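Undergrad: Below are the sequence and a predicted model; questions follow.
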Amino acid sequence: MAMTPEELQILQRIETQLTTMPFYVVEYVRSKKRAGLSPDTLLQYLYRYQHFFQWLQREGLAQSSDLASIPYTLLAEMKKHDMELYIEYLREETIPYEKETTKKRGDAVVNLSIHALKSLFNYLTKETETEDGESYFYRNVMSKIVLHTKKETASRRAQKISSVILNEQEIHEFLHFVEHEYEAMLTSGISKQRFSRDKERDLAILSLFLGSGIRLGETARILTKKVNLKKQLIDIKRKGAKEDTVGVMDQAIGHLKSYLSIRESRYKASNEVPFLFVTLYGGAARPLSRRSIENLVNKYTAAFAQGEGMSPHKLRHSFAADFIRNGGNIVLLRDQLGHSNIETTSLYTNLSNKDNQQVLNRMEKNRTKQLDIRSESPN
């Protein structure tokens, strides 16, 4: 399958990082790449390994002069206490931030480092093989490190999400705003020219998020030849390089048709440019990057809300909540969103609190009525 310029750049960065890594990390990356682990994840893991190996050197645990020379026997001998010290260091280390300030890592980044190390140690102790057919080593110290995550009920998580998504009416109003009202807010001629050029494309992107629930990365990788307007289906590439087909709502199909009718003439996008969503750069069509898609979603949602914008992921949440509100079941939604775990999908069953609130209102009304009856009755 064709790769976007961003994906090619990520692969180049991976290869650059591998030149400084020990051979067993190179083997790990090659193996996981074949198994379908996304390049994004592999690159982030490599950054985590680099940080970990550099810490080993600073602490005097690794005597090697360069990272590539750190032997796997050192990892085999690591003590639980050493790993706990490293995790503590991850949480406490101050790192550069904006305007010459510093900050500490959030839990998500710390947990990413732990996941990365767990994955590497699992590979080295279970999937590697020496000439004798044995794994490189068997003592997995990372198996003793437990991830402690904050516990939240599904209802609580749903409430946090529902506060930053569009409801059914707002979805309609938002798309109408972009199509008919947004241009009037623009003050410069250049802004109006760009909007006029990109209107059909941008509407197709926004409508597709809200009419199918696909992810940002999946949207950026859509190939024109994989769009079936008649059957209202699009073949996409899910996480882990899994091929899938997703259904699309009528309104999104209509916006896609409008975009495709001007795609070649307006962006000079011939058949040699396989990706569906493109931009005009240097007089030629280029695939629209994930960052560009993210920025345009933020731009339009911020203008609509007259405040803070939203991410493509929030539009995905909006679609999922609307799917459930309209009677869709959790299994169908799981397949539509491409979730591998139905527990993730079950979150959306708690997003609509109308029935729950109606019950509470009735309870309140009945309790008040009982108080009124008691107050009116003679002593």
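TA: Now that the structure is in, tell me what you want to look at. Numbers count the residues shown, from 1 in each chain.

Undergrad: switch to C-alpha atoms for all contacts and neighbour counts from now on
TA: Noted.

Undergrad: Helices of the stretch 151-300 of the chain, residue ranges please.
TA: 154-162, 168-180, 189-212, 216-220, 250-267, 290-305 (DSSP state H, counting those that start in this stretch).

Undergrad: Reformat those helices into CSV and put distance to residue 338 next to each item.
TA: Shown next, in CSV, are the helices of the stretch 151-300 of the chain (distance: least, C-alpha to C-alpha, whole Å):
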stretch, distance to residue 338
helix 154-162, 19
helix 168-180, 22
helix 189-212, 11
helix 216-220, 11
helix 250-267, 19
helix 290-305, 19
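
Undergrad: nearest to residue 356, of those helices?
TA: helix 154-162 (11.2 Å; C-alpha to C-alpha).

Undergrad: what comes up buried for the closest one?
TA: For helix 154-162, the neighbour count (16 or more other C-alpha atoms under 10 Å) marks 154, 155, 158, 159, 161, 162 as buried.

Undergrad: distance of residue 94 from residue 238?
TA: Residue 94 sits 35 Å away from residue 238, going by C-alpha to C-alpha, to the nearest Å.

Undergrad: Residues contacting stretch 299-314, please?
TA: 164, 165, 174, 177, 178, 182, 209, 215, 216, 294, 297, 298 (C-alpha atoms under 8 Å, 6 or more residues apart in numbering).

Undergrad: Included below, for side-by-side comparison, is a second structure:
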Amino acid sequence: MINKSYLKSFKNYLKLERAFSGNSIDAYLNDINKLFQYFESVNKSPHLKDITEADLKLFISWINELGMLPSTQARVISGLKSFFGFLLMEEIISEDPSKMLESPRLAKKLPDVLNIHEIEDLMAAIDASKPDGMRNKAILEVLYGCGLRVSELLNLRISNVFYDNGYIKVIGKGNKQRIVPIGMSALKFLKIYLEESRVHLDIKKGFEDYIFLNQSGSQLSRISVFNLVKTLASKCGITKSISPHTFRHSFATHLIEGGADLRAVQEMLGHSSITTTEIYTHLDRDYLRGIITDFHPRR
């Protein structure tokens, strides 16, 4: 018979050693209880040490037949792996039957992107006569022109802009540095902001080299950039779910639609794996499929 008393020890392990939240712990325990429910439904009651990989695969098939979503199945498998890993660590079992289980492939959600007309509308909606107008124009130009994350934009330094060569040095995730080309339009508005707007700020000590500052002369916040994008989208009547990151998605999508090499886009985005960049090829395929539908004589 399955000894459920180990669940209490497993719960303490998740709480104290793994520092899981209460909700995560409850989800893991519920998933393990589903395994017990499965064994009851098939009139089996094996000892924990006797549960095999075949048993777990039959269990996965069972929850699949119940209509459980692939994302939920993946979480259940993660729970099983944690539970049997714990039992192995505590020497309650001698072999981990879950180690070869594979999670179902989850479809990657394609991000919303802006078309070029929507981007132009957002740019045009900025009132350049306001004190922060040229700064906001430069923000959107750099987000879209260089495909930066919002954190990379906010940490961009004056000393990392190389005007003559048309490049910027970006500090990305994990403090990794990369060199990204900056287009003429983005460079133009960046120079206007730096030379005509930013020079009038009373810049606080320690922020002299940061490009994008608030009206108090300190580093601009993430929420300010989010609010800017949301406000402009509302002003332009754009109903897509967009954020500063949407400009990064649009940057990558438009490059690939234009025929850019995937490896080059990967390098510019700072993706450590090409598979992360490949999500944009799905968008590109939809674009190409539309071209066939609209223009091929035997569509």
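TA: Great, that's in hand. Every value quoted in this text rests on a predicted model; they were computed, and no experiment measured them.

Undergrad: re earlier: list buried residues within the contacts of stretch 299-314 of structure 1.
TA: 165, 174, 177, 178, 182, 209, 215, 216, 297, 298.

Undergrad: corresponding residue for the second one in structure 2?
TA: Taking TM-score structural alignment as the criterion, the aligned counterpart of residue 174 of structure 1 in structure 2 is residue 122.

Undergrad: which ones are touching that match?
TA: Counted by C-alpha under 8 Å, 6+ apart, residue 122 of structure 2 has contacts 232, 233, 236.

Undergrad: make it 6 Å
TA: residue 232 (C-alpha atoms under 6 Å, 6 or more residues apart in numbering).

Undergrad: Not counting sequence-adjacent ones, nearest residue to whatever residue of structure 2 lines up with residue 323 of structure 1?
TA: Aligned by TM-score structural alignment, residue 323 of structure 1 pairs with residue 255 of structure 2. Leaving out its chain neighbours, the residue that sits closest to residue 255 of structure 2 by C-alpha to C-alpha, 6 or more residues apart in numbering is residue 265, at 7.5 Å.

Undergrad: Mean deviation, the one helix or strand the one you found maps to versus structure 1?
TA: According to DSSP states H and E, residue 265 of structure 2 maps onto helix 262-269. Averaged over the aligned pairs, helix 262-269 of structure 2 sits 0.8 Å from structure 1 after superposition, using mean C-alpha distance after the TM-score superposition for structure 1.

Undergrad: mean deviation (superposed) between the helix or strand just after that helix and structure 1, please.
TA: For helix 262-269 of structure 2, the succeeding helix or strand toward the C-terminus, using DSSP H and E, is helix 274-277. Superposing on structure 1 places helix 274-277 of structure 2 at an average distance of 1.7 Å from its equivalents, by mean C-alpha distance after the TM-score superposition for structure 1.

Undergrad: residues of helix 274-277 of structure 2 that come out buried?
TA: Per 16+ other C-alpha under 10 Å, helix 274-277 of structure 2 contains these buried residues: residue 277.

Undergrad: Over in structure 1, find the residue span that helix aligns onto.
TA: Helix 274-277 of structure 2 covers residues 342-345 of structure 1 once aligned (TM-score structural alignment).

Undergrad: Quick one: distance of the matching stretch to the chain centre.
TA: Distance of stretch 342-345 of structure 1 from its chain centroid, counting by C-alpha atoms, centre = their mean, to the nearest Å, is 15 Å.

Undergrad: Could you do stretch 307-327 of structure 1 as well?
TA: What separates the centre of stretch 307-327 of structure 1 from the centre of its chain is 14 Å, taken as C-alpha atoms, centre = their mean.
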